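Enquirer: sequence unknown, structure follows:
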């Protein structure tokens, strides 16, 4: 579709993972009047989003970029404001359907900045709570992450089998039902001073 000089509503729909579905976003964007919708499956914190870059390259004066929700465009206020500058630099506007933000008016621009600030504050609070929870768990002797596949005795047995030459690393991995990289990491840790 050729983009002319008339005002055009251009949608941007993004989900973070391949498992997620952006059909609800696309439906809302099309119902709001978007003639063109760019669809992306990528994290909002990444800058290498080809569909977003294509959208920004095609923006013309008077166009309006429409998203279903503000965080579909970016997760950080800094990045969001940079994107808003690029959109404004092209002479285009921005609209978020969920937050009812429309930067084609002064009130909409102010509201976008307020909502973006609250969203960033919420993410910072979540990071802080997570960090505090992990610190408290460490103090209590709990360590986060995946449980080890091998017990200490099994690790010692693998080291002994491989050192004696009776099993290769791959054979030891099969014997204990773990991935070969698990055994390789164990052997490297044992070699380290």
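Expert: The structure has been received and is ready for your questions. All of these numbers come straight from a predicted model, not from anything done at the bench. Numbers count the residues shown, from 1 in each chain.
Enquirer: switch to C-alpha atoms for all contacts and neighbour counts from now on
Expert: Will do.
Enquirer: Residue 74 in helix, strand or coil?
Expert: Per DSSP: H, G, I helix; E, B strand; the rest coil, the secondary structure class of residue 74 is coil.
Enquirer: What helix or strand is residue 94 located in?
Expert: Assigned by DSSP states H and E, residue 94 belongs to strand 93-96.
Enquirer: contact partners of that strand?
Expert: Residues outside strand 93-96 that contact it (CA atoms under 8 Å, 6 or more residues apart in numbering) are 62-70, 84, 87, 101-104.
Enquirer: Second structure for comparison follows:
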């Protein structure tokens, strides 16, 4: 049905992702199509849900198409960005995508703030504990070895040890 509809509107090239869920991030047909697009091309789909894996993904693709000078047409929904009505739909999707991204960012910031208030330690755990830093510092001072050699002995990279020594300097 989809192929018949695309052929009926004389599509030059048809990209397929047969048997691949639309929710998958990597879809070889979609990726190949996106790689080959250039300004002035028109992307035609049977239905909107055949293109994006989510409303946000679809909106991001439509914004990308607009920015790259690529037209978009959805046969079933009657969307065509070369028409005033199609441009309106594009702007609605664009606004929705921006709204969705803002909500995600706002929720992330609120979640991090709540975690901090609960006393959660955020970020990557330290590679070296205080005992390892002190041991390396003693090796460097008492045995007069290099930071690189001290790092090798405690099982850390030179950069990690140097950064920790700098942050912990008790001179």
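Expert: Good, I have the coordinates. Computed from a predicted model, the values in this text were never measured in an experiment.
Enquirer: List the TM-score for the superposed pair.
Expert: Comparison of the two superposed chains (TM-score structural alignment, normalised by the length of structure 2) gives a TM-score of 0.62, and 144 aligned residues with a CA RMSD of 3.9 Å.
Enquirer: before we move on, back to that, give me the mean distance between the following helix or strand past the strand holding residue 94 of structure 1 and structure 2.
Expert: Note on strand 93-96 of structure 1: by DSSP H and E, the next helix or strand toward the C-terminus is strand 101-102. Following superposition, strand 101-102 of structure 1 is found to deviate from structure 2 by 3.6 Å on average (mean CA distance after the TM-score superposition for structure 1).
Enquirer: hey, which helix is longest across structure 2?
Expert: In structure 2, ranked by residue count with DSSP state H as the criterion, the top helix is helix 84-117.
Enquirer: how close does that one sit to structure 1?
Expert: Averaged over the aligned pairs, helix 84-117 of structure 2 sits 1.2 Å from structure 1 after superposition, using mean CA distance after the TM-score superposition for structure 1.
Enquirer: mind listing what residue 111 of structure 1 touches?
Expert: Taking CA under 8 Å, 6+ apart, we find residue 111 of structure 1 in contact with residue 101.
Enquirer: Alignment lookup: it to structure 2.
Expert: Counting by TM-score structural alignment, residue 111 of structure 1 lines up with residue 89 in structure 2.
Enquirer: same thing with residue 129 of structure 1?
Expert: Using TM-score structural alignment, the partner of residue 129 of structure 1 in structure 2 is residue 107.
Enquirer: Distance check, its match against residue 158 of structure 2.
Expert: 38 Å (CA to CA, to the nearest Å).
Enquirer: Can you list the buried residues in the helix or strand hosting residue 87 of structure 1?
Expert: Using DSSP H and E, residue 87 of structure 1 maps to helix 77-89. Within helix 77-89 of structure 1, the residues that count as buried by 16 or more other CA atoms under 10 Å are 77, 79, 80, 83, 84, 87, 88.
Enquirer: same question, stretch 177-191 of structure 1
Expert: Buried, per 16+ other CA under 10 Å, within stretch 177-191 of structure 1: 180, 183, 186, 187.
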